[in-house]
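*Asks:* Sequence unavailable; structure follows:
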């Protein structure tokens, strides 16, 4: 099994590696005795499978690979899962970039409005320090 480790990608681990062949699932994982060593590797199709959790199922449905959560099978190929994750990663980063641009626009508008009212960061900082110094002087003048 470890010789197929290079086929695993993404979040799939060796426990999720499934060997798919022409042998029906009810016969177990043993190959018929008629196969030789050369024919075993030629007749097997090795696919890394991933058991999706709730988030993975949500990603597969959001990616429109499946219509509902019930339609998602117990095991999905790692390639399909990796494509769904990459698609979601791109989609989320796009939304975050749009949100950042909108936030910047709002902050620019807010800054211009404050400048029109005569407010500035420097004035606010000086006012805060003045109030702080007055409070400290008032506390120093009070008898203990």
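*Replies:* Yep, that arrived. Please read these numbers as outputs of a predicted model, since none were measured by experiment.
*Asks:* Could you use CA atoms for every contact and neighbour count after this?
*Replies:* OK.
*Asks:* What lies in contact with the helix or strand residue 61 falls within?
*Replies:* Here residue 61, judged by DSSP states H and E, is contained in helix 54-62. Identification of contacts with helix 54-62 by Cα atoms under 8 Å, 6 or more residues apart in numbering yields 66-69, 72, 81, 84-85, 88.
*Asks:* buried residues in that helix?
*Replies:* Across helix 54-62, burial judged by 16 or more other Cα atoms under 10 Å covers 56-62.
*Asks:* Can you get me the centre-to-centre distance for the helix or strand that comes right after it and its chain?
*Replies:* Remark: after helix 54-62, the chain's next helix or strand is strand 76-77, criterion DSSP H and E. Relative to its chain's centre, strand 76-77 lies at 18 Å (Cα atoms, centre = their mean, to the nearest Å).
*Asks:* Okay, one more to line up with it:
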């Protein structure tokens, strides 16, 4: 039994040597910094970027196309085409697109509900006229049988 435990310990040590240093747990290291998603330390991100000599990066303005101007108008961001500035930020365009997507989805929901209500009303009218899919199918099959009988009697 002692030999099996010793063999298991040796196997574990061999596996630990083969595991890369990133995956191996280290003692005394903060796991938040070890995530690997960010190369900056937490203290560095709290500093003012102007102090370290780095200036903040600003995205230059974007000249909107005609389609983007329409999106900005439809989303309600601007009232007239003349109100839209020469250059706008990408964030403004993204916000306008998202708002327009929401408006379109609400419109589609409303149209779906109206379509369902119209189909229910039309179905109730068809019931009042004693029309149903079953009767329509039976009439169609009766016509097909007549056509087959007529074509069979016409052939001899």
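*Replies:* Sure, I can see it. Remember, it's a predicted structure, so these values are computed and weren't measured experimentally.
*Asks:* Could you identify the buried members of the contacts of helix 54-62 of the first structure?
*Replies:* Listed as buried from those are 66, 72, 81, 84-85, 88; burial here means 16+ other Cα under 10 Å.
*Asks:* tell me the two of the residues you listed that are most distant?
*Replies:* Across these, the longest distance by Cα to Cα is 16.8 Å; it joins 72 and 88.
*Asks:* Tell me where the second structure has helices.
*Replies:* 2-18, 42-45, 66-74, 90-128, 133-154 (DSSP state H).
*Asks:* tell me the most buried of these?
*Replies:* By mean neighbour count, with neighbours taken as mean count of other Cα atoms under 10 Å, helix 66-74 ranks first of those at a mean of 17.
*Asks:* what's the distance between the equivalent of residue 107 of the second structure over in the first structure and residue 83 of the first structure?
*Replies:* Taking TM-score structural alignment for the superposition, residue 107 of the second structure sits opposite residue 95 in the first structure. Here residue 95 of the first structure is placed at a distance of 18 Å from residue 83 of the first structure (Cα to Cα, to the nearest Å).
*Asks:* ok, now residue 120 of the first structure?
*Replies:* Counting by Cα to Cα, the gap from residue 120 of the first structure to residue 83 of the first structure is 48 Å.
*Asks:* again with residue 64 of the first structure
*Replies:* Applying Cα to Cα to residue 64 of the first structure and residue 83 of the first structure gives a distance of 12 Å.
*Asks:* next one: residue 49 of the first structure
*Replies:* As judged by Cα to Cα, residue 49 of the first structure and residue 83 of the first structure stand 13 Å apart.
*Asks:* go on, residue 67 of the first structure?
*Replies:* 17 Å.
*Asks:* Also residue 17 of the first structure?
*Replies:* Residue 17 of the first structure sits 18 Å away from residue 83 of the first structure, taking Cα to Cα as the criterion.
*Asks:* who are the neighbours of the longest strand along the first structure, in terms of helices and strands?
*Replies:* With secondary structure taken from DSSP state E, the first structure has its longest strand at strand 45-50. Packing partners of strand 45-50 of the first structure (3 or more Cα pairs under 8 Å, 6 or more residues apart in numbering; DSSP states H and E): strand 17-20, strand 76-77, helix 78-117.
*Asks:* Give me the buried positions along that strand.
*Replies:* 47-50.
*Asks:* Closest to residue 39 of the first structure out of those residues?
*Replies:* Distance to residue 39 of the first structure across the buried residues of strand 45-50 of the first structure (Cα to Cα) is lowest for residue 47, with 17.5 Å.
*Asks:* Give me the aligned partner of the closest one over in the second structure.
*Replies:* By TM-score structural alignment, residue 47 of the first structure lines up with residue 59 in the second structure.
*Asks:* got the contact list for its match?
*Replies:* Contacts for residue 59 of the second structure were tallied using Cα under 8 Å, 6+ apart; they are residue 89.
*Asks:* hang on, the earlier thing: adding distance to residue 52 of the second structure, write the helices of the second structure out as JSON lines.
*Replies:* Formatted as JSON lines, those follow (distance: least, Cα to Cα, whole Å):
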{"stretch": "helix 2-18", "distance to residue 52 of the second structure": "40"}
{"stretch": "helix 42-45", "distance to residue 52 of the second structure": "10"}
{"stretch": "helix 66-74", "distance to residue 52 of the second structure": "38"}
{"stretch": "helix 90-128", "distance to residue 52 of the second structure": "27"}
{"stretch": "helix 133-154", "distance to residue 52 of the second structure": "77"}
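*Asks:* Many thanks, I have nothing further to ask.
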